[in-house]
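In: Below are the sequence and a predicted model for it; my questions follow.
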Amino acid sequence: MAAYLSEWLSLLIRWFHVIAGVAWIGASFYFIWLDNHLEDPPEWKKKKGIKGDLWAVHGGGFYEVAKYKLGPEKMPGILHWFKWEAYSTWLSGTALLFSVYYFGSPGYLIDNAKMELSTLSAALIGLGFIGGVLLVYELLIRSPLARNGMAFGAVLFALLLVVDWALFQVFAGRGAFIHVGAVIGTLMVGNVFLGIMPSQRALVETVEQGREPDERVAQLAALAKLRSTHNNYLTLPVIFIMISNHYPMLYGHAHGWLILAAIGFITAFARHFFNLKHRGVYRPSIILACGIMTVILIGVIAPPTGKQAAAQAAAAAEAAGEVSDADIHSLVSTHCAGCHAKEPSSPAFQAAPAGIALDTLDEVVQHNDQIMQAAVNSQYMPLGNTTGMTEEDRKKLGAWLQAHK
């Protein structure tokens, strides 16, 4: 019953997290689009302090949107703030991190082949990375480096690359991926809480008091705009990480940290195309380059096929020696069927994960490709290798699977 209720808790938190994330990222995309599409207003609007405006049609009607250079002559009675989308996304994501990775299945996070950790020590390491990177980012964005966009972007990418590599040395691939996502998500919500909201409060206070914004308010506004731009470029990488737990071919790869870095770069670069396009600058070469890089990545990490696969299978079979059906049944029962069974013996699962039950050899053959990817081509399975599956075991399993394709 505990595992059943835990699954429901995870589902409800994940559901809320996705809804909140859609709201936050949707707002981010919309306001960047809005800023980039503002037109020079007519003179009568400029006299009222309006910096730019635009017209749009949606939902059966016309919308007139105006942005003031500083603020309106009189503060409106109702002013809409956009902050809880960010806060609720981060809070639900943190709850999901705890429920799935810290309090849930330790195999998602801990890989004893990399480092033997208790759940508590793994959680402290993960939270330490999240807090530490936020501190470094805040020091960087408050430094003169923030005035050079290209240099700052390069330093931030290098910082995240180091974090990505380091987490893969400590955690299982899936746990490393999700912690990189948690680091990025925390930077994004930190931008809202530590930069964007203080700037907006200072501007509102200035307008309410009927004062002209001073240099401090202007600097806060400029930094808030920069933080918002950073968040916009980080959205696509963090969305990818949110869905990556479904694809062990990526995080279970021996060079998973490099794959994540490549996808992070490609997706952020693709976002640059849309940001330029919103400003009237059309650079299809960016999307073409992103497509080419994606195809190259797919090719580089692809499993062997044809003669290469046959040669590897022959080598594995020779190394493994004669492998009988009984050997494989015993191996699967020891290392796989605790979770992947119609009635799992593992307390972490009420049903076979992803519906893959391996109670019989026929079912093993049925899921041949998935097993090859998760347990032979990568070491993602068993989770955290808690059963102690050896390299020899993997070679035997691979040879048998190749023979039964």
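Out: Arrived safely, thanks for sending.
In: going forward, measure contacts and count neighbours with C-alpha atoms only.
Out: Noted.
In: how many neighbours does the closest residue in space to residue 188 that isn't next to it in sequence have?
Out: Closest residue to residue 188 apart from its sequence neighbours, by C-alpha to C-alpha, 6 or more residues apart in numbering: residue 231 at 5.5 Å. Residues contacting residue 231 under the criterion other C-alpha atoms under 10 Å number 22.
In: Use this one as the comparison:
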Amino acid sequence: MDIYLLDWASLLLRWLHVITVIAWIGASFYFVWLDNHLVRPTADDLKAKGVDGELWAVHGGGFYNPQKYMVAPANLPQDLHWFYWESYWTWMSGFALFVVLYLCNASQMLIDPRVHTWGAPWQAVVAALGFLVVGSAVYDIACQALGRTKDGQIGNDGRVMAVVAAFVVLESWLACHLFAGRAAFLIVGATLATMMTANVAHWIIPGQKKVIAQMRAGQKPDPIYGQRGKQRSVHNTYFGLPVLIAMLSNHYGMLYQRPDNWLVLCVLMAAGVSIRIFFVKRHKGVNGWDSLGLAALLIGGLIVRMAPAPQAAAAAPVTLEQVQAIAAQRCLACHTGEVAQKGVRLDSAEGLSAHKAQIYQQVIVQRAMPLNNATGLTEEERALIGRWARQP
């Protein structure tokens, strides 16, 4: 029953997480697109109101005319629509999923003795949480120390992002040498996601609230709050795709079960940034094919580098009895009897044959099973299972 309820908790949390991710990233992408398509108004009445940019759009059978004020309109309306719950719920649902699947099951999901030996599971849990805290602190210090131009204005994002990139490379290397590969990828992605939500919670929304409070009090709004919010919002849009690829990649053992898995993660994240740069340029009317080409080069390079070596033809067919012997030693700890994980039973010839395609996908293609290779499946045994699965 515990496993059954855990599966439901995992499913519902994952569903909530995906819903909120779509809402948050979708809103972020839309507002970046909107900012890059605004044009300065020509009408005198709009200029008099302080409108800095506007555009006309058509969607769903209606016409829309968004207008942006810099720093704020002269008369603040009472009914304001805020965009923050998407960010908060994305982080909370993702963190809850991380706790349920990884931290509460640290000995299996977080720790891989072949990578690093921890004295106790709680030490790995504390270290994993430490990555999130330290990452957010490093990024925030970089923004405050380096995120200004020589004349004191908000800017110099290149220096900030260079620090973030260097930190991500270091964190990826360290995480992949301390935790199971699957968990390490997730931790790095979660660190960036924590930076993003911290931007919303500690800078963007509080800054907007201060501007509103100043206006309600009849004071002139300080433009610094809008500038800081804009800076952090721009950073978030470049963090988004690297976070998504880190989250998706932990479903593919071929990525994280490699000695150079940290490098694979860094390359995938760099490709995500390049793809986002292409879209941002595209929004501005510039075809940044160089950015898209770089992403394709990075991903293509990974595909070539990670391609498995050609296997020699088997001298003799692999029998089901041979596979049963391997399964008995490597698989039955989780896939036997009524408590078989995911309902996949491999304790009989019928079970192995019925799940032949799944075995090939999980053991050979994705290399996701055994989980963290806890039972020590050898490469020779994996190759034998692959030959059996490919047999007619």
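Out: Great, that's in hand. On a predicted model such as this, the values are computed, not experimentally measured, just so you know.
In: Can you tell me how far the residue nearest to residue 188 of the first structure is from residue 184 of the first structure?
Out: 9 Å (C-alpha to C-alpha, to the nearest Å).
In: and what of residue 278 of the first structure?
Out: 24 Å.
In: okay, these two: which has more neighbours?
Out: residue 184 (22 against 17).
In: My understanding was that the more buried one contacts residue 234; is that so?
Out: Yes. Using C-alpha atoms under 8 Å, residue 184 of the first structure is in contact with residue 234, at 7.2 Å.
In: Find residues that contact each of those two.
Out: With contacts taken as C-alpha atoms under 8 Å, 6 or more residues apart in numbering, residue 184 of the first structure and residue 234 have no neighbour in common.
In: Output the longest helix belonging to the second structure.
Out: Assignment by DSSP state H gives helix 2-37 as the longest helix of the second structure.
In: mind listing what the residue nearest to residue 188 of the first structure touches?
Out: Shown in contact with residue 231 of the first structure (C-alpha under 8 Å, 6+ apart): 28, 188, 191.
In: Mind putting those residues into TSV with neighbour count and distance to residue 259 of the first structure?
Out: Converted to TSV, these look like this (neighbours: other C-alpha atoms under 10 Å; distance: C-alpha to C-alpha, whole Å):
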residue	neighbour count	distance to residue 259 of the first structure
28	20	26
188	24	22
191	25	26
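In: and residue 221 of the second structure, what is it in contact with?
Out: Contacts for residue 221 of the second structure (C-alpha under 8 Å, 6+ apart) come out as 71, 72, 211, 212, 214, 215.
In: now for the third one: what does it line up with in the first structure?
Out: Matched across to the first structure, residue 211 of the second structure falls on residue 203, judged by TM-score structural alignment.
In: Its match: how many residues sit nearby?
Out: If you count neighbours by other C-alpha under 10 Å, residue 203 of the first structure ends up with 21.
In: Skipping adjacent residues, who's closest to it in space?
Out: Using C-alpha to C-alpha, 6+ apart, the closest residue to residue 203 of the first structure is residue 217 (6.5 Å).
In: Which helix or which strand is home to the one you found?
Out: In this assignment (DSSP states H and E), residue 217 of the first structure forms part of helix 215-243.
In: okay, the angle between that helix and helix 2-37?
Out: Angle, helix 215-243 of the first structure to helix 2-37, by axes from the mean of the first three to the mean of the last three C-alpha atoms, to 10 degrees: 130 degrees.
In: re the thing from before, columns distance to residue 262 of the first structure on top of the contacts of residue 231 of the first structure, output as CSV?
Out: CSV is the format used below for these (distance: C-alpha to C-alpha, whole Å):
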residue, distance to residue 262 of the first structure
28, 23
188, 20
191, 24
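In: Can you name the residues that contact the residue lying closest to residue 109 of the second structure once chain neighbours are set aside?
Out: Among residues not flanking residue 109 of the second structure along the chain, residue 102 sits closest, at 5.3 Å (C-alpha to C-alpha, 6+ apart). Counting by C-alpha under 8 Å, 6+ apart, residue 102 of the second structure touches 109, 110, 183.
In: Could you measure from the second one over to residue 135 of the second structure?
Out: Put plainly, it is residue 110 of the second structure. Distance of residue 110 of the second structure to residue 135 of the second structure, given as C-alpha to C-alpha: 19 Å.
In: Neighbours of the counterpart of residue 173 of the second structure in the first structure, how many?
Out: Aligning on TM-score structural alignment places residue 173 of the second structure opposite residue 165 in the first structure. Neighbourhood size, residue 165 of the first structure [other C-alpha under 10 Å]: 18.
In: Test my guess that residue 165 of the first structure contacts residue 254.
Out: No. Assessed by C-alpha under 8 Å, residue 165 of the first structure is found out of contact with residue 254, at 11.7 Å.
In: Tell me how far residue 267 of the first structure lies from residue 261 of the first structure.
Out: Distance of residue 267 of the first structure to residue 261 of the first structure, given as C-alpha to C-alpha: 10 Å.
In: With that, I have no additional questions.
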